[in-house]
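Novice: what would the 3D arrangement of this be:
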Amino acid sequence: MRLTKRFFALSSVATVSLVLMLAACETVQTTQSGLVGVDRQQRMAVSAQELDQAAGKQYATLIAEQKQKNALNRNAAQVTRVRSIANKLIAQTSVFRPDAPRWQWEVNVLTSPEVNAWCMPGGKIAVYTGLIEKLQVTDDELAAVIGHEISHALREHARERASEQIVAGSVISIGSALLGVGSLGQKGAEYTYMGLVGLPNSRSHETEADRIGVELAARAGYDPRAAITLWQKMGQVGGSAPPTFLSTHPSSADRSSDLTVYAQRVMPLYLQAKNR
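Specialist: Model prediction:
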């Protein structure tokens, strides 16, 4: 009972402190809303320049390692295909961020059975051959996944998550020391943070990337409805998913429903691009 009371006291201290510390962070609007209307303001405690530099160094190290393993850009046709699609999407990023087309973009294909793709802060992209080959993706589907990953970078989700973790970690450590609950109580507070803030925020990031991604694809001349079939394929490869409330991604049903609505919203952009 005493530990339970201390846990709830720690949770209260951490919650109040977290609100105060987040209020002191820089509030930014990383992107314009676009047709899909993503306009949530974000609080940042980490410098964008600092994170971009760190990401650039990490990317360079990874690319060098992949080259040494002979796993970098081995299939010329795949590389040409991925870069062509990515470049068309990058050309549309100015709708959300006027500065984005001037980023130091890099696009590489890594030979790996993993079904994966990502875009680091500042525009450092990697697409794995497992995604291309195991899913047998169409160009429209490949545009959906690359557009989704580019959208994470445009919205600076990595910077936002890093800011949240720095603030939350500091608050929980301070609260644990003040209340003397020890490592068990601190761990309980960390789980509370993840359940109330961390995971829901991660799911909101995925939804934002889905919505911006379909608009980028539509503007670049790729069918935005392909995002629905893409994530259906991804779900089949991924096996059984955890419950929505424990996952950093929306459920398959929630995601398909949301993508259906927003793909339809940007269809006029796709038709215009196809007729140009």
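
Novice: when you work out contacts or count neighbours from here on, use the C-alpha atoms and nothing else.
Specialist: Noted.

Novice: list the buried residues in whichever helix or strand residue 211 is part of.
Specialist: Following DSSP states H and E, one finds residue 211 within helix 199-219. Within helix 199-219, the residues scored as buried using 16 or more other CA atoms under 10 Å are 199-203, 205-219.

Novice: same check, this time on stretch 119-132
Specialist: Neighbour-count burial for stretch 119-132 [16+ other CA under 10 Å]: 119-132.

Novice: so which of those belong to strands?
Specialist: Mapping these onto strands (DSSP state E) picks out 119, 120, 124, 125, 126, 127, 128.

Novice: what about the most centrally placed residue in the chain, which SS state?
Specialist: Nearest to the mean C-alpha position of the chain, by CA atoms, centre = their mean, lies residue 152 at 3.9 Å. Following DSSP: H, G, I helix; E, B strand; the rest coil, we place residue 152 in the helix state.

Novice: quick one: residues contacting the residue nearest to it when sequence neighbours are not counted.
Specialist: Once flanking residues are discounted, residue 152 sits nearest to residue 209: 5.6 Å by CA to CA, 6 or more residues apart in numbering. Residue 209 makes contacts with 147, 148, 149, 150, 151, 152, 155, as judged by CA atoms under 8 Å, 6 or more residues apart in numbering.

Novice: next one: the last one from residue 191, what distance?
Specialist: The gap separating residue 155 from residue 191 is 26 Å, by CA to CA, to the nearest Å.

Novice: got it, and the third one?
Specialist: Residue 149 is 27 Å from residue 191, where distance means CA to CA.

Novice: run this one through as well so I can compare:
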Amino acid sequence: MIRKRYLLRNAGAALALAALAGCTGMNTTQSGAIGVNRTQYMSSMVPSQALEQEANQQYAEILQQAKAKGLLDRDAQQLARVRAISQRLIAQAPVFRPDASGWKWEVHVLSSDEINAWCMPGGKIAVYTGLISKIKPTDAELAAVLGHEISHALREHARERVSQQMATNLGLSVLSIATGSSAASDLGGQLTSVMFTLPNSRTHETEADRMGVELAARAGYDPRAAVTLWQKMGAAEQGSAPPEFLSTHPSAASRISDLQSAAQQVLPLYEQSKGKAAAR
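Specialist: Below is the predicted model:
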């Protein structure tokens, strides 16, 4: 029995390594002024189009459920504000990936006490009213939130994480043969997991932070607002429970320091944007 378990563990590890070896190295975005150029590895088992299709379906279901409960886009003025800021950021997305101009972007506001916001693959955005009412962000701070979440989608972090899960599940599936259980999960379940349950990695968070401040700066929002935003988030965390946004977006003093550095790096882009706006 010990020998059998040993062989199964080795077989699982071999399959996981084989799956990882089958991943394609790529850089989903251009580096931008901020310099994001890490090589990413995506599994052929997780096509970008398939993940976007699943995201579209889940997003539609979330909106349908919210609408049925009277929780979708209840405040027209609030929705207009979020959409106006989002559109300015989206207009700058081609700096990182030109094909984003062809994405079918959507932006909605969901009535919920949670301090949260997210952007699914393909550009499906949701902002929760708790973020607006409890944090009370300025337009520039809200741009920092949205820029961060948009950057996750541009960088295809969800696809990268699902690819990693696929590789792990392939290895675990060998062990399930002995137990009769199923280690593999469907694509939709894995997307839900990486979007709404599992925390992002420090690498993904740093990339989204840095790209987000550049998007904000290019869109005419002061990138230094990202620092004040996270200070407000940290203050909100002092309550009885941390905001949902922080439970999946770890914050630390080192993160604030990195944001300060990134904001200074893209500050000239913000000044240029203001100059162009004044000229108009």
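
Novice: only the buried residues of the host helix or strand of residue 227 of the first structure, if you could.
Specialist: Take DSSP H and E as the rule and residue 227 of the first structure turns out to sit in helix 226-238. Across helix 226-238 of the first structure, burial judged by 16+ other CA under 10 Å covers 226, 227, 228, 230, 231, 232, 233, 234.

Novice: pretty sure the second one contacts residue 141?
Specialist: What that stands for is residue 227 of the first structure. Yes: counting by CA atoms under 8 Å, residue 141 is a contact partner of residue 227 of the first structure at 6.0 Å.

Novice: packing partners for the helix or strand hosting residue 271 of the first structure?
Specialist: Taking DSSP H and E as the criterion, residue 271 of the first structure maps to helix 267-275. In terms of contacts (3 or more CA pairs under 8 Å, 6 or more residues apart in numbering; DSSP states H and E), helix 267-275 of the first structure is packed against helix 199-219.

Novice: next, the angle helix 226-238 makes with the helix it packs on.
Specialist: With axes from the mean of the first three to the mean of the last three CA atoms, to 10 degrees as the basis, helix 199-219 of the first structure and helix 226-238 are set at 130 degrees to each other.

Novice: who touches residue 212 of the second structure in this structure?
Specialist: Here residue 212 of the second structure is in contact with 144, 145, 146, 147, 148, 149, 150, 151 (criterion: CA under 8 Å, 6+ apart).

Novice: ok, and the most crowded of these?
Specialist: With neighbours set by other CA atoms under 10 Å, the maximum within the contacts of residue 212 of the second structure is found at residue 144, which has 33 neighbours.

Novice: how about that residue: what's its closest non-neighbour residue?
Specialist: According to CA to CA, 6+ apart, the nearest residue to residue 144 of the second structure is residue 226 (5.2 Å).

Novice: do the same with residue 233 of the first structure
Specialist: residue 135 (6.5 Å).

Novice: now do the contacts for residue 95 of the first structure.
Specialist: Shown in contact with residue 95 of the first structure (CA under 8 Å, 6+ apart): 32, 34.

Novice: 10 Å - rerun?
Specialist: Each residue near residue 95 of the first structure by CA atoms under 10 Å, 6 or more residues apart in numbering is listed here: 31, 32, 33, 34, 35, 101, 215, 216, 219.

Novice: ok so, going back, what's the closest of the ones in strands among the buried residues of stretch 119-132 of the first structure to residue 105 of the first structure?
Specialist: residue 124 (5.7 Å; CA to CA).

Novice: that closest one and residue 54 of the first structure: what is the separation?
Specialist: Distance of residue 124 of the first structure to residue 54 of the first structure, computed by CA to CA: 11 Å.

Novice: go on, residue 39 of the first structure?
Specialist: 27 Å.

Novice: can you show me the helices along the stretch 51-200 of the first structure?
Specialist: 76-90, 129-135, 139-154, 157-179, 182-193, 199-219 (DSSP state H, counting those that start in this stretch).

Novice: contacts for the second one?
Specialist: Right, helix 129-135 of the first structure. With CA under 10 Å, 6+ apart as the test, helix 129-135 of the first structure has contacts from 71, 73-75, 78-79, 82, 109-117, 136-139, 141-142, 145, 230, 233-234, 236-237.

Novice: write the PyMOL selection for whichever of those residues are buried.
Specialist: To isolate in PyMOL the members of the contacts of helix 129-135 of the first structure that are buried, counting by 16+ other CA under 10 Å, one can use:
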select buried, resi 71+73+78+79+82+109+110+111+115+116+117+137+139+141+142+145+230+233+234
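
Novice: and residue 105 of the first structure, what does it touch?
Specialist: Neighbours of residue 105 of the first structure in contact, by CA under 10 Å, 6+ apart: 86, 87, 90, 119, 120, 121, 122, 123, 124, 125.

Novice: make JSON lines from those residues and add distance to residue 175 of the first structure to it.
Specialist: Below are the contacts of residue 105 of the first structure laid out as JSON lines (distance: CA to CA, whole Å):
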{"residue": "86", "distance to residue 175 of the first structure": "45"}
{"residue": "87", "distance to residue 175 of the first structure": "47"}
{"residue": "90", "distance to residue 175 of the first structure": "44"}
{"residue": "119", "distance to residue 175 of the first structure": "35"}
{"residue": "120", "distance to residue 175 of the first structure": "33"}
{"residue": "121", "distance to residue 175 of the first structure": "32"}
{"residue": "122", "distance to residue 175 of the first structure": "35"}
{"residue": "123", "distance to residue 175 of the first structure": "37"}
{"residue": "124", "distance to residue 175 of the first structure": "37"}
{"residue": "125", "distance to residue 175 of the first structure": "39"}
